[in-house]
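Asker: Quick check, what structure comes out for this input:
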Amino acid sequence: MPSGLVALLDDIAGITKLAAASLDDVGAAAGKAGSKAIGVVVDDTAVTPRYVVGLTPDRELPIISKIAMGSLRNKLLILLPAALILSAFAPWAITPLLMLGGAFLCFEGAEKVLEALGGAGHAEEEAAPMDAAELEQSKISGAIRTDLILSAEIMAIALADVAESPLLTQAIVLVLVGVGITVMVYGVVGLIVKMDDIGLHLAKRRAAATRALGRGLVRGMPVLMETLSVVGTAAMIWVGGGILVHGLDVLGLHEPAGTIHHAAEAVAHASGALGGLTGWLVTALGSGLLGLAVGGAIAFVVHKIRH
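Answerer: Just a heads-up that it's a prediction; the model follows:
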């Protein structure tokens, strides 16, 4: 009996060590997959604040909260099951579906550019004015719709990194990446949109340096929000174009990916210590130009059909 108990305890210890190792592997995989998606995370963080521009300050955090919950639903209830099903039964369909999402991002970004240049956009085609509740719901719906595409790219990047792992490991990694990135992105977004309120609070303090910092935050927030709006629009076009470039390359059409890659390498080689940055900028510019061209073409066709 004692020897049997010892053997049982040895088995339990072995199982425990195996489980701990598995958890370490899952954690490492989630961290690696999340780090590879950081580029899209930055774009998501830049895109979202523009959806609270023009709304009252007391509604900013509730709106961000609703968008964050919509983002979680996108990732966990729509994209997670879809990613696992496609990975198991139709992995060939992932790239074309991502390219459709990328084209939609290009279209949305091009629409914003057309509006800024005085062309026809969403705003001009809304005949009936909206009250505050309708405007809020419209902005939330638009943000969640855009988040679906960006989240799909994040989940696809994470899935590609654990594609050879068991299905359960894939599911756990995608959940960890989805929840972790959502909390990070919308935590930062919430901090950004309330920065002016923080500045007002600091401006009332006794210390002169604290008051100066608070006044600086208040004066700087309109510029920051406008900058983020521009960056967010550019990010939609850049990410969408990048999805299309990568998708075409995966499908066997190696242009324009080859040209962009060679141009980035040449510029990086000529830039010395700044090669990493300049190479990335060339890649982003090439993807952005393709995204703007595709988005502009789609916007032109859509406007013709609407009229």
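Asker: drop to CA atoms for contacts and neighbour counts, all remaining ones
Answerer: OK.
Asker: Next up, identify which helix or strand the spatially most central residue of the chain is on.
Answerer: Nearest residue to the geometric centre of the chain (Cα atoms, centre = their mean): residue 44, 3.4 Å. Residue 44 is part of helix 38-47 when elements are defined by DSSP states H and E.
Asker: Kindly report the same for residue 292.
Answerer: With DSSP H and E as the test, residue 292 turns up in helix 275-306.
Asker: Quick check: buried residues in that helix?
Answerer: Using 16 or more other Cα atoms under 10 Å as the test for burial, helix 275-306 gives 275, 278-280, 282-288, 290-296, 298-300.
Asker: Quick check: the residue nearest to the centre of the chain touching residue 184?
Answerer: No: contact criterion Cα atoms under 8 Å: residue 44 and residue 184 do not qualify, at 10.6 Å.
Asker: which residues do the two both contact?
Answerer: Shared contacts of residue 44 and residue 184 (Cα atoms under 8 Å, 6 or more residues apart in numbering): none.
Asker: how far out from the middle of the chain is the helix holding residue 44?
Answerer: Distance of helix 38-47 from its chain centroid, counting by Cα atoms, centre = their mean, to the nearest Å, is 4 Å.
Asker: Output the contacting helices and strands for the helix or strand just after it.
Answerer: Counting by DSSP H and E, the element after helix 38-47 in chain order, helix or strand, is helix 60-73. With contacts defined as 3 or more Cα pairs under 8 Å, 6 or more residues apart in numbering; DSSP states H and E, helix 60-73 has these neighbours: helix 132-161, helix 167-193.
Asker: The first one packs against which elements?
Answerer: In other words, helix 132-161. The helices and strands touching helix 132-161, judged by 3+ Cα pairs under 8 Å, 6+ apart, are helix 2-36, helix 38-47, helix 60-73, helix 80-89, helix 94-116, helix 167-193.
Asker: Which residues are in contact with residue 113?
Answerer: Here residue 113 is in contact with residue 233 (Cα under 8 Å, 6+ apart).
Asker: one more time with 10 Å
Answerer: When contacts are counted by Cα atoms under 10 Å, 6 or more residues apart in numbering, residue 113 is found next to 107, 119, 121, 230, 233, 234, 237, 292, 295, 296.
Asker: And the buried ones among these, selectable in PyMOL?
Answerer: Of those, the buried ones go into a single PyMOL selection, burial set by 16+ other Cα under 10 Å:
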select buried, resi 107+121+230+233+234+237+292+295+296
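Asker: Reformat the contacts of residue 113 as CSV; add distance to residue 153.
Answerer: CSV is the format used below for the contacts of residue 113 (distance: Cα to Cα, whole Å):
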residue, distance to residue 153
107, 16
119, 29
121, 26
230, 21
233, 17
234, 17
237, 14
292, 19
295, 18
296, 22
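Asker: please give me the structure for this one as well, since I'd like to look at both together:
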Amino acid sequence: MTPRGLRLSQISLTHGNGQLALRAIDLQVNPGERLAIIGPSGAGKTTLLRLLATGLQPSSGQYELFGVAAWALSARQRQRLRARIGLIHQAPPLPPRQRVVTTVLAGKLGQWSLPKSLLSLLHPVDPAGAAAALERLDLADKLFARCDQLSGGQLQRVGIARVLYQAPELILADEPVSAMDPVLAGHTLSVLNQDAINRGATLLASLHAVDLALTHFPRIIGVREGRILFDRPASAVGQPELDALYANAQLQVSVPTAAAAAVTTPLNLRYPQC
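Answerer: Purely as a prediction, here's the structure:
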């Protein structure tokens, strides 16, 4: 494994209430890989991403990130490690009264000096850079809007723009397009994937929409009851795998037809604000 990859070895995690959330997870992701994590609600997808972001410490097992054991580091060293990770939340924790430009520029707070970081919070130091990141998501016109003036889908795209501006080595996205319509969700995932490809960054995203996962990601991990049920190329995920993954779930999940999966969204289209 090269220094920028990640490896989980027999990782388990038990929450403070005694709930076993992850069970003996083994996972290796090489630099530049792009994979989607799918599975029913409560399967452990968000917990896995939080652990990968070093926001949760495993109860047992070892987590190696960028060539080091993440939890063998000091708190300060681990903070520097986190500056190399971009985390996209399903509901981004954005200050409601903060302007979008300030929110996007906050992506580099972990890389800037303290004086520059404080200055940017008072007066944006790189509005052109923030505008460029927003333009890729068709949000350039919201540069100086306040976050509480945006819809849920727009807030999700602002959170993604912040990570695009950050340009981290590892991108972890937790349901990043759940508040968007299908066309806009596909476009946004295309932008996120293209950014990872262009920079050689590693991208892991949890998605409820199986069709989006199979269309946009070459590798799929199926998680159920805190375990990895399967880990295989998207082209090898069929109806039997999905039936086993979503058994007893209150919905039917089908493999998209080849025609539907082949549909791509041009990146230069403009979309309704949602």
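Asker: Tell me how the two chains score on TM-score.
Answerer: Scored against TM-score structural alignment, normalised by the length of structure 2, the superposed chains reach a TM-score of 0.23; 96 aligned residues with a Cα RMSD of 5.5 Å.
Asker: Single out the most deeply packed of the helices and strands packed on helix 132-161 of structure 1.
Answerer: Burial of those is given as mean neighbour count (mean count of other Cα atoms under 10 Å); helix 94-116 ranks first at a mean of 22.
Asker: That helix: how far from the chain's middle?
Answerer: Counting by Cα atoms, centre = their mean, helix 94-116 of structure 1 comes out at 13 Å from the chain centroid.
Asker: what angle sits between it and helix 80-89?
Answerer: 140 degrees (axes from the mean of the first three to the mean of the last three Cα atoms, to 10 degrees).
Asker: State the next helix or strand along the chain beyond helix 94-116 of structure 1.
Answerer: helix 122-125.
Asker: buried residues in the biggest helix by length in structure 2?
Answerer: Ordering each helix of structure 2 by length in residues (DSSP state H) puts helix 182-199 first. Neighbour-count burial for helix 182-199 of structure 2, counted by 16+ other Cα under 10 Å, picks out 184, 185, 186, 187, 188, 189, 190, 191, 192, 193, 195, 196.
Asker: could you say what helices and strands the helix holding residue 292 of structure 1 packs with?
Answerer: Secondary-structure packing of helix 275-306 of structure 1 (3 or more Cα pairs under 10 Å, 6 or more residues apart in numbering; DSSP states H and E): helix 94-116, helix 122-125, helix 208-250, helix 257-270.
Asker: That helix relative to helix 94-116, how many degrees between them?
Answerer: 80 degrees.
Asker: from the chain's centre, how far out does helix 275-306 of structure 1 sit?
Answerer: 17 Å.
Asker: try stretch 199-218 of structure 1
Answerer: On Cα atoms, centre = their mean, the centre of stretch 199-218 of structure 1 falls 33 Å from the chain's centre.
Asker: And stretch 153-162 of structure 1, by the same measure?
Answerer: 12 Å.
Asker: Hmm, residue 9 and residue 27 of structure 2 touching each other?
Answerer: Yes: judged on Cα atoms under 10 Å, residue 27 of structure 2 makes contact with residue 9 at a distance of 6.8 Å.
Asker: Please enumerate the shared neighbours of those two.
Answerer: residue 63.
Asker: how about residue 266 of structure 1, what does it touch?
Answerer: By Cα under 10 Å, 6+ apart, the residues touching residue 266 of structure 1 are 260, 275, 278, 279, 282.
Asker: now, the most widely separated pair of those residues?
Answerer: Within the contacts of residue 266 of structure 1, 260 and 275 form the most distant pair, 14.9 Å apart (Cα to Cα).
Asker: what about the strands in the stretch 51-200 of structure 2?
Answerer: Using DSSP state E, counting those that start in this stretch, the strands found in the stretch 51-200 of structure 2 span residues 60-65, 68-69, 85-88, 170-174.
Asker: before we move on, the earlier item: between the helices and strands packed on helix 60-73 of structure 1, which gets nearest to residue 7 of structure 1?
Answerer: helix 167-193 (29.2 Å).
Asker: helices or strands up against that closest one?
Answerer: Helix 167-193 of structure 1 packs on helix 2-36, helix 38-47, helix 60-73, helix 80-89, helix 132-161, helix 195-203, helix 208-250, going by 3+ Cα pairs under 10 Å, 6+ apart.
Asker: Now with 6 Å, please.
Answerer: helix 2-36 (3 or more Cα pairs under 6 Å, 6 or more residues apart in numbering; DSSP states H and E).
Asker: between the helix holding residue 44 of structure 1 and helix 167-193, how many degrees?
Answerer: 40 degrees.
Asker: can you list contacts of helix 38-47 of structure 1?
Answerer: Applying Cα atoms under 6 Å, 6 or more residues apart in numbering, the external contacts of helix 38-47 of structure 1 come out as 185, 228, 232, 235.
Asker: Considering these, which is situated nearest to residue 134 of structure 1?
Answerer: For those, the nearest to residue 134 of structure 1 is residue 232 (22.9 Å; Cα to Cα).
Asker: Using the three-state scheme, assign residue 23 of structure 2.
Answerer: Secondary structure for residue 23 of structure 2, judged by DSSP: H, G, I helix; E, B strand; the rest coil, is strand.
Asker: right, and it touches residue 14 too?
Answerer: No: at 8.8 Å, residue 23 of structure 2 and residue 14 do not qualify as touching, with contact defined as Cα atoms under 6 Å.
Asker: more neighbours, those two?
Answerer: It is residue 23, of residue 23 of structure 2 and residue 14, that has more neighbours when counted by other Cα atoms under 10 Å, with 18 against 15.
Asker: Setting aside sequence neighbours, what's the nearest residue to the more buried one?
Answerer: Closest residue to residue 23 of structure 2 apart from its sequence neighbours, by Cα to Cα, 6 or more residues apart in numbering: residue 12 at 4.5 Å.
Asker: Quick check: which element contains the one you found?
Answerer: Assigned by DSSP H and E, residue 12 of structure 2 falls in strand 6-14.
Asker: If you count neighbours, what's buried in that strand?
Answerer: Within strand 6-14 of structure 2, the residues that qualify as buried are 6, 7, 8, 10, 11, 12, 13, counting by 16+ other Cα under 10 Å.
Asker: Touching it from outside, list them.
Answerer: 20-29, 58-65.
Asker: before we move on, what about stretch 220-237 of structure 1?
Answerer: Contacts for stretch 220-237 of structure 1 (Cα under 6 Å, 6+ apart): 43, 46, 47, 50, 105, 106, 109, 288, 291.
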